[in-house]
Structures are given as C-alpha cells and as structure tokens.
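Peer 1: Next comes the sequence, and after it the predicted model I'd like to discuss.
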Amino acid sequence: MSSVHRSVLFSALERYGSILLVFAAMAVLSRLLSPAEFGVYAVISAILAVISASYQEIGGANYLIQKIALSAADVRTAFTVTLMFSVAVTMAVVVAGVLIARFYGQESLGTGLAVAAISFVLTPFSATITALYRREMQFGKLAVCNLIANTASMIVAILLAALHYSFMAPVWGGVAGNFVLAALLATARRDIKLFRPSLAGATEVMGFGLYSSGISLINVFYNLAPQIFLARILDFSAVGLYSRALGVTQVFDKLIGQVLGPVMMPAIFQQIGAGGELRLIYLDAIRSLTAVYWPSLAFMAIMAEPIILIWLGSSWLEIVPLVRLICIGYLALFAACLTYPVLVAAGRVHDALLSSLISLPPSLCLVFAASFWGVTWVAASMLVTLPFQAAVAIGFIAKRLGLTWSELFAALWKSALVSLMSSIAALLFAVMISLDEIGMVSGLAAGSACAAGAWLTGMTVTRHPLLEKIANASNGLWDRRLNRLFDRRNTQKFAPPSRGGMFDRSVECRSRKT
C-alpha cells in the first residue's frame, strides 16, 4: 500500500469521523439555537475567516510543503512570521470589534469577535506542526489529534448551548477545539525548538506567502460574502438559513474535497519527484474525484427534504430549495481542490491568483445584487457563478498542461454515467416519499441503499478506474496486516529462549571479561 494511499485512508478516516461529529453537533445545536442566533455566529465566523485568510498563508502550510530543501531555520522563520501577524491581528480584531458591532446593530457581536480571535494566537502552533506532518505524509497522527480536538469542540459547544449561552456557545467551542489541537500536536511532535523565534530568510517566506494569502483571501471572502451581505441588507435570520443550507451542502462536499485536500499537494510533489507527468496526474485525479463527488451531491439534492427533516427538524424545512440549488451549483467545482496544488507544481502560482481575480469579482457583484432579492436568489446565483469560476480555473490548467477539451471529456464521461444511474435510483424513492407510498426514514434508507447499488453497478459496467484503485488499496492494506501478523508470529516462534536470572547475568559478566 503506497504512502499516498495510506495518507488518503487516514485523511478519510479523520474527515469522515469529523463529519459524523458535525452531523451530531448540527442536529443538537439546530434544536438549541434559533436561526437568528445561528446567524450571528455565522457572521462572526465569516468575518474571522476573511481576516484569517489575509495573513495565515504567509509562512503557512503551503510554503513548508512546497519547499524542496526544508531546514529547521525555515520552519522557525515560518512559525515566527505567522505568530507575529497573528498577535497583531488579534489585537486589531479586539479593538475593531466594537465598530463592527455598531455597523451591524448587534452589540454582543463585539464580544463574540474578541473571544473567537483567541484562536488566532493558537493557530500558528498547530498549523506549523500540521504542515510538517502533511509534508512527511504522516496523516495518522493528524487524524487522531484532529478527531480529539473536534470532539472537544463539539462537547463544549453543546454544553454551553444547553446552558443558554446563545451564539457564544459554538464560539467558545471553536476556541476550546483549537486549544486542544495545539496542545495535542505539540505533545506528539515533542520538538519545542520549532517555536524558537527566527527571522532568517523571512523575505522568502513572505514573498511566497503573499501569493498564497492573496488567493486564499479572495476565495474565502467570496465564499463568505453572502453571509456578510445578508446580515446587513436583510437580517440575521436570513444569514442563519443561508449558512445552514451551505453547511449542509458542504458536509457532503467535505466527503471528497476535504479528504483529498490535505493530501493533494504533498502527493502531487511526491509523484512528480518519482517521475510522474503532471498532465496525467491531473486527469487521473479528476477521473477519480467525479466518480464520488457528483453522485454524492446529486443524492443530496434529490433527497434534501427527508434529510433536512430527519437531521435538523421541521423548523429548518425552509432551506430545502436552497440546498438543492447550492448542490447543483457545486457540481461544477469537481476539480476545485486540484487547482492550486497543480498550478504550484507547474511553477505558476501567480496563475492561481490571476484565475481568482478574473472569476471572483464578477461573481461577487452578482451575489451582491441577488442579496437584495432574498436568500433564495443568492443560492440561485451559484448556478451561474460556480460554473463560470470552474471554467476559468480549468482553462488556466488546460493551457499550462497542454490539455484539450476532448481529453477532459474522455476523463469525465464514465463518472457522468455513473452519477446518472445513481441519481435515477434515488429519484424513484424521493417520488415515493413525496407521494406517501413509503415512510420518510425507511424511504431514505432504501433510497441510499439502491443509489449505492446503482453506483456500484455503474462503476462495474463502465469499468471505472477508481474501482480498481479501491480494490488495490484494500488488498494492499490487508496484505500489509497479514505480513505484520506473520512476521510477529515468526519472531515469537524462532526467538531464542531466555533463561533469566543468574544465566543472563553470567553471560553479561563473561562478555565484560572478554
């Protein structure tokens, strides 16, 4: 089993475990917090995410991963630069929180921003170690630490929400999770020398980081702009509805994108170092991504109503059309997690920034205009903006890698057929649920099983390459376990017997005399 396969496996275990925690937390918090309370929390998260994106890539993970010869001094400098920016930004957020609260007419918003900003000081410690583990493809340790931290965050948020802490409950939960993560990673690494201040080579760190931060900032701001616009133009209830719909959709998006995202860049550089061709790596990656990404989003769009009703409760049924629109728009982003690492590997990191500058400002204008018409129109705007962004990004990659549209079609048609077969199976049960021919829970369970069966049938009929990869990875993992068991038994079987006591000491004495 290759290191890439093991990394993907551990990343999947972590992300899927985290998604289960998110499922549970969303189900509980949706019944403890109102849409307006959740809307205030969403605005706090959006503001801090935009601020974080503006500087945390300066000396962040991507710099440490892509650097070919990485020294201890490079790591210390990257950490120091990030920490300096983090402390400065934390103080600025605390001061500016009062003004932001007045802008939105929500005085308690300032308190929430000040508390949430504590995470900025913790992030450099966890981010530096995370980057090193990703570079070394040690995703097992990351998985354990992240799952424990996410569990702590969920427990704190739910307990405080039950104690009527309102929107501050998930805010404190996030801070608790970041503290636990930083502590666990520092304990696992056991190398406090990484955190010794250093500014040697800071110019190089900041030079690369400016591009990465620019890309991160414009993308994060675009993704979170609807919450910021809606809070000012409409109200916090609209923000809560939109944020919850987006969160539900992104849970299924995380099944793929966030599993492969942390692995993607180090895996690409590893394959290139082994002689792989970037063009073929990209085509193979989108072939595998779409086979799971498209059917998952299509299933969510079709089964949105029973999923929302069972998961979040009847008070959130208003987001069903929003979820469907967002899912359809997200289908275009099948290669989004590949764009940045592929362009960096091609030596064209500035193309990633240029792509965002071309596609996101017009998309942002459309979202802003749609926000005056209501939250449904904001979701509907994604049917235009997301395909446009995907086309621009793929166009840049195709130009740099020498790809043709016919090659892209050849890589995607099997996944499209598999998605269609899976969607038809899910649609049959969705219709039966709407006609009350079958119960909500049983219909969702049966629809899931039939959609999975149709997906497997489609993968087999089309001879999709991903099916062979899954089989090879599973066999590799099984063979590895058998080899370890066999080696352990042989070691125990043929190990020389130990007599202990005086015999061992006499042997030691004789060896000393000799």
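Peer 2: Looks like it arrived, so ask away. Here the structure is a predicted model, which means the values were calculated and not measured. Numbering: from 1, shown residues only.

Peer 1: Every contact and neighbour count from this point should use C-alpha atoms.
Peer 2: Will do.

Peer 1: So which residues of the stretch 51-200 of the chain form helices?
Peer 2: 61-66, 72-104, 108-116, 118-135, 139-162, 168-189 (DSSP state H, counting those that start in this stretch).

Peer 1: Please identify which of those helices is closest to A471.
Peer 2: helix 139-162 (21.0 Å; C-alpha to C-alpha).

Peer 1: Counting by contacts, list what the closest one packs against.
Peer 2: helix 3-32, helix 118-135, helix 168-189 (3 or more C-alpha pairs under 8 Å, 6 or more residues apart in numbering; DSSP states H and E).

Peer 1: quick revisit: so which of the helices of the stretch 51-200 of the chain gets nearest V344?
Peer 2: Comparing these under C-alpha to C-alpha, the one sitting nearest is helix 61-66, at 8.2 Å.

Peer 1: The closest one: how far from the chain's middle?
Peer 2: 17 Å (C-alpha atoms, centre = their mean, to the nearest Å).

Peer 1: cool, and stretch 307-324?
Peer 2: So, by C-alpha atoms, centre = their mean, the centroid of stretch 307-324 is 23 Å from its chain's centroid.

Peer 1: So which bits of that stretch are buried?
Peer 2: 307-309, 311-312, 316-317, 319-324 (16 or more other C-alpha atoms under 10 Å).

Peer 1: Tabulate these (a markdown table), appending distance to R480.
Peer 2: Output for those, formatted as a markdown table (distance: C-alpha to C-alpha, whole Å):
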| residue | distance to R480 |
| --- | --- |
| I307 | 38 |
| I308 | 41 |
| L309 | 43 |
| W311 | 38 |
| L312 | 41 |
| W316 | 46 |
| L317 | 47 |
| I319 | 46 |
| V320 | 45 |
| P321 | 47 |
| L322 | 45 |
| V323 | 42 |
| R324 | 42 |
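
Peer 1: Presented hereafter is structure B, for comparison with structure A:
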Amino acid sequence: MEELGRRAARGAGVTVAAQVARVGVQMLSVVVLARLLTPADYGVIAMVLVVVGVGEVVRDLGLSTAAVRSKHLTEAQRSNLFWANTLIGTVLMTALLAGAPLVGHLFGREDVVPVARQVAVVFFLNGLTAQLRADLQRRLRFGAIAAVDVGSQVVGAVVAIVLALAGAGVGALAAQQVTQSFVVLVACAVLCRWIPSRPRRGVPMAELWRFGGSLAASQIAVYIGNNVDALVIGTRLGPTSLGLYDRAYRLVMTPVSQVRAPTTSIALPVLARLVDEPDRLRRYLVRAQLALAYPVMIGAALLVGTAGPATAVLLGDGWDGAAPLVRFMATSALLQTLAYVCYWVYLVFGLSSLLLRYTLVTVALKVVLVVAGSTWGVVGVAAAYTLAHAIEWPLSLAWLSRHAPLPGRRLATGALHVLGVGAFVALAAHAGTTLVHGAAWLVLLVGLAAGAAALGAVLVVPAIRRDAADVVVVVRAAVSRRR
C-alpha cells in the first residue's frame, strides 16, 4: 500500500508538470490565434463542437472508465471493448458527415456545414484510441500519458497557427481538433504495442456494459448541462456573441480542465484500492481536495481581480466584451473543482446510477437558469451558469454523503477556506488594478502583485497554514524520487 501511494504521488507529479506544459501551450495558442481569427470564427467552431462533444460521450459509452476501474480485465474483454468503441466512432463519423446540414440548420449558419464535416473524423480516431489510452491508465503509465497529451497539443497548435497565417480562418481550428486526435492515436498505439484480437461471443461483458452505460448517460446529461449555455447563445444571440463567450470559457476552463481532468486517472486506481479502508480513503479525499482546489483558486482569484487588463493582454483588440465573462467563468471553475472529488467517489464505488439521478437534477437546474439568464444577453448567461454551480456544490456533498463514506463536513470546511481566501485575493488584485493607469500589461502586473501579496498575508491565519501544510505534503510526495 505504501508503494501504491508513492506511485500515485509520482504520477501526480508527472501529471501536474505535464499539465503546466499543456496550459502554457494552450495559452500561447490562444494569444496567437485570437490575433489571427475573429470572434465569429470561434463562434462557428464552438457550434460544431457542441454537437461533437455529445457524440464523443456516446462514442466512449463509459467503456474507458469501465476498463480502468476493472480489477481483472481479460484480453478478450479488452479486445471487445476496443471494437465496440471503434464501431461506435465509425457510426458517429458517418452520421455527422451525412447530417452536417442539420447542424447548420440548427444554428442557422451554412458555414457550419463544411466545418462539421472536417471534424467528423475525430469520432473515428478517438474510437480507435479509447482502449489504448485506458490500458496506459490501468498500468499507471502517467508519464507516457502526459507526454502524449503535451505532444498532441503542441502539434495541433502549430498546425492551427500555420493555417491561420495562411488565411484558412475557421478551418485552422477544425484542423487543430483533427490533428490532436491523430497524434494521440499514433502515440498511444506505439506505446501500447498491442493488437486486438477479433471480437468474441461468450465473453463476460455485462458488468462493463452496465457500468459504462449508466456512466455515459450521466456524462451526456453533464455535457448537456455544461453546454446548454453555448447552445442557447448560438441559437439566440449569434456567432459573434458565442465567439466572445467561447473564448472567455476556453481561456479559463481549458487550463483548469487540463489540470483537473487527469487527476481522475491518478485518483481512480488509488481509491479503488482503498475502498476497504474507509478512514484512509477519507483522509485521501480531504487532502486531494485541498491540493486540487488551492492552485485552481489562486489562478481563478487572480483572474477575477484582473479580468479587464488580462483580457486585453491575452486576447488583444476586439475582445473587450469578454472581460465580465472571464470573471464569471473563473468563479465557476473554482466551484466545479471543489465538487470534483465527489465525482471520484461515484466512480470508485460504482454508483453510476446514483450519479445519473443526481446529474439529471442538476442539469435541469442549469438549463432553467441559463435560459432565464439569456434574457439579459451573454453576460446574463454567464451569471446563470455560475449561479448553477454555486448551488450544485453543497447539493453534491449532501447527496453523496448519504450513500458513501464521504467526509462531508471536513470537505465543506476545507472548501469554505478555499473560497474565503479566493475572495480576499480577488479583491486585493482588483484593488491593485485601480492604483495605476496606462498600458494594460502594467495594470495587469500591479494587480497580480497585489493579489500575490494578499495570498501571502492570509497565511497568518492558523487554519489556512494547516491547509497549506497539507498541500505541501502532497506536493512533496508528488515530486519525490523515492521508489
């Protein structure tokens, strides 16, 4: 068990380092591409990706997670899962190629049709990749996964920038999606060195399908809830408004997701080994929440406080309307992160049916709030999106605490500490931006310095110092080279 903890910690260290690199690549591509493309270009690709995202959940059907969490996965089961993902990906690719005009009609934009057809091949590529990547996760090859993720981001960004410079417009963004998926497929195939056998009957697959199906249903509901804002904006307010919203969303959520999502591949196999040790599991969850939430909080709070100059520096001219959206998105990112450990618990205890019921409730809440918020335009949608997550976080703790050994009170206390520090840092950063006038980069630097000073000052509070000590323990374990 001690060896498992060290492997998980080393995996976390490698993953965090890789995610920092990915965030750097993505931020650089955002800065460059925002100056080469228009909000309308981003609006068109966002319309397509709303549809593609739903298809991606269906294409995976929860089978990757089912494979990762399975304690014993036979060669025949693994091969059957591979062919299932590939078949579904092929069907979805064909459906989007044929149905692209319907996507264009949904948004009232003919220029959506060719872009949808360009991106359709992503379904097929990702279908081939799904079980290869799952195998790397099962074997705890976090370094390999990290290298693949960073490499695909770099190649995709380079291709997009070159095509944008050549005047490809939104086609550059479509090519970026396809390139990333292709690079991941090739790299995973080389690393796995595995050739699936032919599909076989009589293989025990029922439990894998049952878990994956319930998980996929909840993931579809989550995706609809997370993207109802883009759907409403795209259909009611047009591509320019959607482009502004999408850039604000991607500017904040993409780096946060890159930090947050891979932690599941580390936490899930570790938690699966702790299900029979509830006390150790609870301690792991509390520290994991702090280690995940505090770094996200620092970035989110600084961005909330300096959204105006940060948007001007990162996106350039023509994106002024994104600043208030960035503030709401940063707040939402932190609230989502606080609830993330609950998602791990659903998975590790196999509570996919319970997760589905909870998700349907929260999605309904989000849809109602977003549709109502759209009355006040794109900013109203962003505010409604944030309000929904503010309600979902405590609801998630209360819901799950009744069904699993979740340390609800300790998680809630830690989360309140994070939110309190975040509010203090954001206010200080915003106050700093009011002290100087001039170039946006200078205002941004002063705001960041004020926020950093506030973060240092808050360490005088004993409870926050204890939180920081827990985070340091996790970080030290992550960078340890002991074996």
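Peer 2: Thanks, I have the structure now. Just so we're clear, the structure is a prediction, and the values are computed from it rather than from any experiment.

Peer 1: quick one on the thing from earlier: format the helices of the stretch 51-200 of structure 1 as CSV; extra columns: distance to L386 of structure 1 and mean neighbour count.
Peer 2: Converted to CSV, these look like this (distance: least, C-alpha to C-alpha, whole Å; neighbours: other C-alpha atoms under 10 Å):
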stretch, distance to L386 of structure 1, mean neighbour count
helix 61-66, 25, 21
helix 72-104, 28, 19
helix 108-116, 30, 20
helix 118-135, 29, 22
helix 139-162, 30, 21
helix 168-189, 29, 21
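
Peer 1: The buried residues of stretch 307-324 of structure 1 in helices, which ones?
Peer 2: Secondary structure defined by DSSP state H assigns I307, I308, L309, W311, V320, P321, L322, V323, R324 of the buried residues of stretch 307-324 of structure 1 to helices.

Peer 1: residues contacting the equivalent of V81 of structure 1 over in structure 2?
Peer 2: In structure 2, the residue equivalent to V81 of structure 1 is A84, according to TM-score structural alignment. If you count contacts by C-alpha atoms under 8 Å, 6 or more residues apart in numbering, A84 of structure 2 has none.

Peer 1: Equivalent analysis for R135 of structure 1, please.
Peer 2: So R135 of structure 1 contacts L64, I65, P266 (C-alpha under 8 Å, 6+ apart).

Peer 1: What distance do you get for the aligned residue in structure 2 for it to P204 of structure 2?
Peer 2: Using TM-score structural alignment, the partner of R135 of structure 1 in structure 2 is R138. For R138 of structure 2, the distance to P204 of structure 2 equals 19 Å [C-alpha to C-alpha, to the nearest Å].

Peer 1: Equivalent analysis for V162 of structure 2, please.
Peer 2: V162 of structure 2 is 48 Å from P204 of structure 2, by C-alpha to C-alpha.

Peer 1: And the residue nearest the centre of structure 2?
Peer 2: S257 (2.9 Å; C-alpha atoms, centre = their mean).

Peer 1: what's the counterpart of that residue in structure 1?
Peer 2: Match for S257 of structure 2 (TM-score structural alignment): K254.

Peer 1: I'd say that match and E14 touch.
Peer 2: No. K254 of structure 1 lies out of contact with E14 (C-alpha atoms under 8 Å); the separation is 11.1 Å.

Peer 1: residue ranges of the helices in the stretch 201-350 of structure 1, please?
Peer 2: Counting by DSSP H, counting those that start in this stretch, the helices of the stretch 201-350 of structure 1 are 202-233, 236-254, 257-273, 278-302, 304-311, 320-330, 336-345, 349-371.

Peer 1: and those helices as JSON lines, adding distance to T130 of structure 1?
Peer 2: Formatted as JSON lines, these follow (distance: least, C-alpha to C-alpha, whole Å):
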{"stretch": "helix 202-233", "distance to T130 of structure 1": "17"}
{"stretch": "helix 236-254", "distance to T130 of structure 1": "19"}
{"stretch": "helix 257-273", "distance to T130 of structure 1": "10"}
{"stretch": "helix 278-302", "distance to T130 of structure 1": "24"}
{"stretch": "helix 304-311", "distance to T130 of structure 1": "32"}
{"stretch": "helix 320-330", "distance to T130 of structure 1": "28"}
{"stretch": "helix 336-345", "distance to T130 of structure 1": "17"}
{"stretch": "helix 349-371", "distance to T130 of structure 1": "22"}
